[in-house]
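Asks: all I have is the shape, not the residue letters:
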């Protein structure tokens, strides 16, 4: 049987870096084919080669599609053949409607005039296929991320897709939205749509994939047929990182010391709607050497709590008290919160945590410019020395600290964010989804960094949507629902079932 897609000996080089080295990929028609690998392994680069983002001539090797040699010049060239890629960062226009987004650049028009009746009717059909009940005229900005993802798939279906590529499609989705998207993938498969999924969530890969290809360091390591072979997470992880990982969470000597941070009677109202209370009478504490977790469903208020504590960067009419080492701390502004000893690693590293167009050196020192300057003038040599120190300590994989942060993999970007805040020398580090969108190998490195911080006597407050991560890393876990804490569990008491029961019953 001839494969729908065959990529042979694909090699792609950038200055100083060989991103792909003789990669081979074979995708059969009608299957869901998963591509797994660590951040920086070359997965997204391979898909950009396939979709024409990197045009024919900019790489070595051959692409055969539907039995013919394919040399795509750009994205529109591959889309004409039914190859549609949905990137992790969704490409929708917030202030346009669903219908306008679906047919943007592919308008249903006659003699230059858009046929809106036909556009809306076709949009309704497409929305039914992906399970969306919204009106075609609904603005994208009114939709959650999960529904926006479905709009992207509807947009792909409008172009008569034959091969749908989904790059980390569930990275920003809730558990319910993730399951709905996976169900839709299986429905599309039943309709004959071939799909490639890039994902770090191995339980999702096992659920939907017929075939799994693992890429490591720009080369193909293995291809597993899930229909005839056992596909275990341990096997995929071993192929991804090149070693066994018997324990996903490194061991740590758990010893809680002096009280570092106490938050008392913390209340926050919505920044735009002053009659809507978001955070309700929160009391929490973090001791030296502790990793304290906050569990809860998306929308429970975890991020809003963290941001409001860190310089009141979220909310209005905020009341309550923050103490650091027993003294009332001024955290009314971000710079004062930093001076008091707080740091906050945002869940959105690309928009809020990094300056993507700047290099590693500039990003690492952003939160503590005084540490590399004198009389208001930055010492570039000192800045380079600091960046090189954290590059080595954090194992940031890059040819140089002068590399643009936007060119790094997700895991390495996260290490740059952590480096920035560690250079500010905080007493308490608030981590909001610290491993979102990064692979198991990079996660393990982040976990080791967290353990090192606790060993140094720092306090860590960790927000995560992955319950196994909280259970594996935390000494205590606060459970949050609808803006309030509904329980507190020690590591010995905590389980996924206990956390969920607190959420749904309190």
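Replies: Happy to help now that I have it. Quick caveat: nothing in here was measured; it's all calculated off a predicted structure. Residues are numbered from 1 along each chain as shown.

Asks: CA atoms for contacts and neighbours, from now on please.
Replies: Will do.

Asks: strands of the stretch 201-350 of the chain, start to end?
Replies: 211-216, 219-225, 259-269, 277-287, 291-295, 316-324, 327-328, 342-345 (DSSP state E, counting those that start in this stretch).

Asks: for those strands, give me JSON lines that also has mean neighbour count and distance to residue 51.
Replies: Listed next are these as JSON lines, based on neighbours: other C-alpha atoms under 10 Å; distance: least, C-alpha to C-alpha, whole Å:
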{"stretch": "strand 211-216", "mean neighbour count": "24", "distance to residue 51": "18"}
{"stretch": "strand 219-225", "mean neighbour count": "18", "distance to residue 51": "19"}
{"stretch": "strand 259-269", "mean neighbour count": "20", "distance to residue 51": "45"}
{"stretch": "strand 277-287", "mean neighbour count": "19", "distance to residue 51": "43"}
{"stretch": "strand 291-295", "mean neighbour count": "26", "distance to residue 51": "39"}
{"stretch": "strand 316-324", "mean neighbour count": "17", "distance to residue 51": "45"}
{"stretch": "strand 327-328", "mean neighbour count": "13", "distance to residue 51": "55"}
{"stretch": "strand 342-345", "mean neighbour count": "24", "distance to residue 51": "33"}
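
Asks: could I get the ones you listed as a markdown table with distance to residue 36?
Replies: Shown next, in a markdown table, are the strands of the stretch 201-350 of the chain (distance: least, C-alpha to C-alpha, whole Å):
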| stretch | distance to residue 36 |
| --- | --- |
| strand 211-216 | 5 |
| strand 219-225 | 10 |
| strand 259-269 | 40 |
| strand 277-287 | 36 |
| strand 291-295 | 27 |
| strand 316-324 | 43 |
| strand 327-328 | 48 |
| strand 342-345 | 26 |
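
Asks: and the ones you listed: which comes nearest residue 454?
Replies: Across the strands of the stretch 201-350 of the chain, the minimum distance to residue 454, taken as C-alpha to C-alpha, is reached by strand 291-295, at 7.0 Å.

Asks: put this beside the first:
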């Protein structure tokens, strides 16, 4: 148990307004030297806005309230002033230059020079010092960023912040793209920084991580501070969730049992070629079946071939996919996503922003994007029907948006995900594949999506779900297909699928 003595950060009565919206309403926050303060709340609760106020992204002139760093009141006009005061943010989307070295990224715009030339020796020496502060010895100053894993790139971001003498470090969804081993390494570094007296604000939707790494928890809801900041040992995860959503959440995984019906999908000996290595396979002869009335979960470690498997079924790699696909007993050839849709298959992709959404378009355009023929006659769009369909899904999925004409880029992550779901439900799929359906969204939205999955199964849709969150796989699946290094190594019924057994198969220890 840490001793909370020196206050590093205090934010008092912070108010931030946007046109027509109060994003922060008298928010208060206090964080101490050598602690990890978890900042939690649903998407749109105000977490990112509060941190942008702290880091100078929203200048002092645009908000009300007071900020104190080590007892001294600060007014930041920009991010440089916040950095000079010892505040740094590690964003979810890393801000590194891939083609430059580790040393060049850490000391970008601050290179050590001898006259007009860079003093490479000193630059590399100082880089080694800051990496050593994190006990990182397997990254060289000369390594290129593009050659590092996402986890190691994140360590470089932290090292960059420390090179600026940051004493207050904000980590915004730092584990969203990391493997389990990379998360362990990140947590090791966080504990190192705690020992060194760094104050950290940790933003995450993953409750188990908060329980593992946080010392205290601050909750925001609808732009307001909810209750006093609480020591982690004094509150349950259910208590945190209740503060976040405002109501008791009965079950994180409200799985309902339905009678299994006909076989809707059968895959035989599916292979997907490696895109870069000739002769190698990303998916190696996978066979499985899926039925009406069930949720089939697909589990496996990162790189196990889960996404490549479902993308191959969906026609994303027609020249590199081999094997047989049967729908209701009939063999089908699927050589494009358009053909997959024609056969009643929908795929909600892992990366909603890159391939799931048209970020520059409004909600209407996104919901109808996969079903344009449904709303057109001889090439003429029936906008009235298109808008009616969008309103129905906005209501059905409880999508929070100012209007159906709002740009989807302005919506929270959870509501963006619901728009993607609405897009694929508009195609009236018989088989719906969800790849990481709740990644990066808040607890309340997760429960809503889990309930929607039940509803779809009840309506006769076969649901296939990929998730890296093992509790989600175990909580929502009727059966679990486990993949390891491109192969399907086990299919487990719900009753026999335990965390230990799934991990044994997924890691190859069977």
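Replies: Now that the structure is in, tell me what you want to look at. Quantities reported herein were computed from a predicted structural model and do not represent experimental measurements.

Asks: isn't residue 173 of structure 2 right up against residue 94?
Replies: No - Residue 173 of structure 2 is not in contact with residue 94 according to C-alpha atoms under 8 Å; the separation is 11.0 Å.

Asks: which residue packs closest to the most centrally placed residue in structure 1, ignoring adjacent ones?
Replies: Centroid-nearest residue in structure 1: residue 437, 3.0 Å away (criterion: C-alpha atoms, centre = their mean). Among residues not flanking residue 437 of structure 1 along the chain, residue 171 sits closest, at 5.7 Å (C-alpha to C-alpha, 6 or more residues apart in numbering).

Asks: looking at structure 2, name the residue matched to the one you found.
Replies: In structure 2, the residue matched to residue 171 of structure 1 (TM-score structural alignment) is residue 176.

Asks: cool, and residue 188 of structure 1?
Replies: Using TM-score structural alignment, residue 188 of structure 1 pairs with residue 193 in structure 2.

Asks: can you check residue 80 of structure 1 too?
Replies: Looks like residue 80 of structure 1 aligns to residue 84 there (TM-score structural alignment).

Asks: same question, residue 420 of structure 1
Replies: By TM-score structural alignment, residue 420 of structure 1 lines up with residue 423.

Asks: what about that match, neighbour count?
Replies: 26 (other C-alpha atoms under 10 Å).

Asks: got it, and the one 5 residues further on?
Replies: Applying other C-alpha under 10 Å, we find 15 residues neighbouring residue 428 of structure 2.

Asks: so it belongs to a strand, correct?
Replies: No - going by DSSP: H, G, I helix; E, B strand; the rest coil, the assignment for residue 428 of structure 2 is coil, not a strand.

Asks: picking that back up, hmm, the residue nearest to the centre of structure 1 is touching residue 170, no?
Replies: No - using C-alpha under 8 Å, residue 437 of structure 1 is not in contact with residue 170, being 9.1 Å away.

Asks: now the farthest one out in structure 2, which residue is it?
Replies: residue 115 (44.8 Å).

Asks: give me every residue that touches the equivalent of residue 267 of structure 2 over in structure 1.
Replies: Counting by TM-score structural alignment, residue 267 of structure 2 lines up with residue 263 in structure 1. Contacts for residue 263 of structure 1 (C-alpha atoms under 8 Å, 6 or more residues apart in numbering) come out as 282-285, 320-323.

Asks: now swap in residue 482 of structure 1 and tell me
Replies: 278-279, 299-301.

Asks: and those residues, which two are furthest apart?
Replies: 279 and 299 (11.3 Å).

Asks: okay, the residue mapped onto the residue nearest to the centre of structure 1 from structure 2 and residue 450 of structure 2: tell me how far apart.
Replies: Matched by TM-score structural alignment, residue 437 of structure 1 corresponds to residue 440 in structure 2. As judged by C-alpha to C-alpha, to the nearest Å, residue 440 of structure 2 and residue 450 of structure 2 stand 15 Å apart.

Asks: helices of the stretch 251-400 of structure 2, start to end?
Replies: With DSSP state H, counting those that start in this stretch as the definition, the stretch 251-400 of structure 2 shows helices at residue ranges 306-313, 337-342, 363-367, 383-396.

Asks: so can I have a markdown table of those helices showing distance to residue 22 of structure 2 and mean neighbour count?
Replies: Conversion of these to a markdown table gives the following (distance: least, C-alpha to C-alpha, whole Å; neighbours: other C-alpha atoms under 10 Å):
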| stretch | distance to residue 22 of structure 2 | mean neighbour count |
| --- | --- | --- |
| helix 306-313 | 39 | 23 |
| helix 337-342 | 41 | 18 |
| helix 363-367 | 23 | 26 |
| helix 383-396 | 23 | 16 |
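
Asks: now those helices as JSON lines including distance to residue 37 of structure 2?
Replies: Below are those laid out as JSON lines (distance: least, C-alpha to C-alpha, whole Å):
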{"stretch": "helix 306-313", "distance to residue 37 of structure 2": "34"}
{"stretch": "helix 337-342", "distance to residue 37 of structure 2": "44"}
{"stretch": "helix 363-367", "distance to residue 37 of structure 2": "35"}
{"stretch": "helix 383-396", "distance to residue 37 of structure 2": "35"}
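
Asks: residue 63 of structure 2 is nearest to which of those helices?
Replies: The nearest among these, by C-alpha to C-alpha, is helix 363-367 at 29.7 Å.

Asks: check the mean deviation of the closest one from structure 1.
Replies: Superposing on structure 1 and averaging over aligned pairs (mean C-alpha distance after the TM-score superposition for structure 1), helix 363-367 of structure 2 comes out at 1.3 Å.

Asks: does anything pack onto that helix? Which helices or strands?
Replies: Judged by 3 or more C-alpha pairs under 8 Å, 6 or more residues apart in numbering; DSSP states H and E, helix 363-367 of structure 2 is in contact with helix 383-396, helix 413-425.

Asks: in structure 1, what range does stretch 202-217 of structure 2 match?
Replies: Under TM-score structural alignment, the match for stretch 202-217 of structure 2 is residues 197-212.

Asks: give the buried residues for the matching stretch.
Replies: 197-202, 204-206, 208-212 (16 or more other C-alpha atoms under 10 Å).
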